[in-house]
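Participant: build me a model from this:
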Amino acid sequence: MDNKIIQHDIRVQVESFYIPEQSDPIIGRYVFAYNVSIRNEGSTPAKLISRHWIITDANGHIQEVEGDGVVGEQPYLQPGEKFHYTSGAMLETPVGSMHGSYRLVDDDGIHFEAEIPAFTLSRPHSLH
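Facilitator: Here you go, the predicted model:
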C-alpha cells in the first residue's frame, strides 16, 4: 500500500494595470496588462497544462478564454518554485474583473485545478 500523501498547493497572485497608450476610450477600447505569479507551495512537482479565464466588463459582458499553457509555455514547478508572466486583456468599459483557474498535472499523472482569484481591471480614477 502506498502511504504517500500528495499535497497540491498552488498559489496564484495577480497585479493588473491600465495601458493608456494602447487604449482608446472614445471607441470603447480599454487595454489592461496583468502580472501573474504562480508558486508551487505543495509537496509534489506539477506542470501547468491549461488555463481558463472568465473576463467580465462593467456591462456584464463575459468573455471566456481557454487554452494550453500560459504565454506559450507549460511551466513545470518543483515545490517552492515560482513562475512569472505578463499578459493582457481588452475591455469595452473602463472597469471589469477577471478570475479563473489553471489545470495542472503532477508527476503521478493526477490532474487538479488551481484557482486564479478574482481581480479588478480598472482605468485610474474609474473607481472611488
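Participant: from here on, just use CA atoms for contacts and neighbour counts.
Facilitator: Fine.
Participant: any idea how far P124 lies from I54?
Facilitator: Distance, P124 to I54, by Cα to Cα, to the nearest Å: 22 Å.
Participant: quick one, which of these two is more surrounded?
Facilitator: Using other Cα atoms under 10 Å as the criterion, P124 and I54 rank with I54 on top: 16 against 12.
Participant: tell me who's in contact with that one.
Facilitator: I62, Q63, E64, V65, M98, H99, G100 (Cα atoms under 8 Å, 6 or more residues apart in numbering).
Participant: restricted to strands, list those residues.
Facilitator: Under the assignment DSSP state E, the contacts of I54 contribute I62, Q63, E64, V65, M98, H99, G100 to strands.
Participant: check contacts around the most centrally placed residue in the chain.
Facilitator: Nearest to the mean C-alpha position of the chain, counting by Cα atoms, centre = their mean, stands I116 at 5.3 Å. Shown in contact with I116 (Cα under 8 Å, 6+ apart): V12, Q13, H99, G100, S101, Y102.
Participant: structure for this one too, so we can compare:
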Amino acid sequence: MDTDKPHDIRIQVQSFFVEAQSDPEQAQYVFAYTVTIRNEGKVAARLLRRHWIINDANGQVREVHGEGVVGEQPYLRPGEGFRYTSGAMIETPVATMQGSYEWIDDTGQTFKAPIPRFTLSIPRVLH
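Facilitator: Model prediction:
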C-alpha cells in the first residue's frame, strides 16, 4: 500500500454552552459541539463507529460508543468533508472530550482517526 498517508482524516471541533437547556442548580450543563471531518487521504472511506471519552471536573470519566454520527455513516472521498452538530449533558461547568472514529476504506481496511481533545466550558469559567 502507498506509504504516503492513504488514510488522513482531519477532525476539528467547536463547542458551545447551551444555557437555555442547562440547569446549574441541578448540576445539568448542556453543551453542543460542531464537528468538521475532512478526508485528506488518498482513499475513500466510510465512518462506521464513534468512541468518545468525556472527563468532567469531578474526575468522572464516561465513555460513549455508537454506530456512525447523528444517525449517519458518512462516506467521504478524498477531499470531501462532513459537518454535524451534536451535544452532551454533564454535571460540571467544565469538561473535556476526546475520542476516535473508526473507518473502513474501499479496500476493506479499517482504521481509526483520533478526535483531538477539546474543552466544554460555560462562559467566563476559563481564561
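Participant: can you redo the ones in strands among the contacts of I54 of the first structure as JSON lines with neighbour count and distance to S23 of the first structure?
Facilitator: Shown next, in JSON lines, are those (neighbours: other Cα atoms under 10 Å; distance: Cα to Cα, whole Å):
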{"residue": "I62", "neighbour count": "15", "distance to S23 of the first structure": "19"}
{"residue": "Q63", "neighbour count": "12", "distance to S23 of the first structure": "18"}
{"residue": "E64", "neighbour count": "12", "distance to S23 of the first structure": "21"}
{"residue": "V65", "neighbour count": "11", "distance to S23 of the first structure": "21"}
{"residue": "M98", "neighbour count": "21", "distance to S23 of the first structure": "18"}
{"residue": "H99", "neighbour count": "17", "distance to S23 of the first structure": "22"}
{"residue": "G100", "neighbour count": "18", "distance to S23 of the first structure": "24"}
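Participant: closest to I38 of the first structure among those residues?
Facilitator: For these, the residue nearest I38 of the first structure by Cα to Cα is G100; the value is 13.3 Å.
Participant: the residue nearest to the closest one when sequence neighbours are not counted: what secondary structure?
Facilitator: Distances taken as Cα to Cα, 6 or more residues apart in numbering put W53 closest to G100 of the first structure, at 4.4 Å, once the chain neighbours are dropped. Following DSSP: H, G, I helix; E, B strand; the rest coil, W53 of the first structure is assigned to strand.
Participant: show me what W53 of the first structure lines up with in the second structure.
Facilitator: W53 of the first structure maps onto W52 of the second structure when the alignment is built from TM-score structural alignment.
Participant: list the buried residues in stretch 110-120 of the second structure.
Facilitator: K112, A113, I115, F118, T119, L120 (16 or more other Cα atoms under 10 Å).
Participant: make sure the last one is actually in contact with V94.
Facilitator: Yes: contact between L120 of the second structure and V94 holds when scored by Cα atoms under 8 Å: they sit 5.5 Å apart.
Participant: could you count how many residues lie near N55 of the second structure?
Facilitator: Number of residues near N55 of the second structure (other Cα under 10 Å) recorded here: 20.
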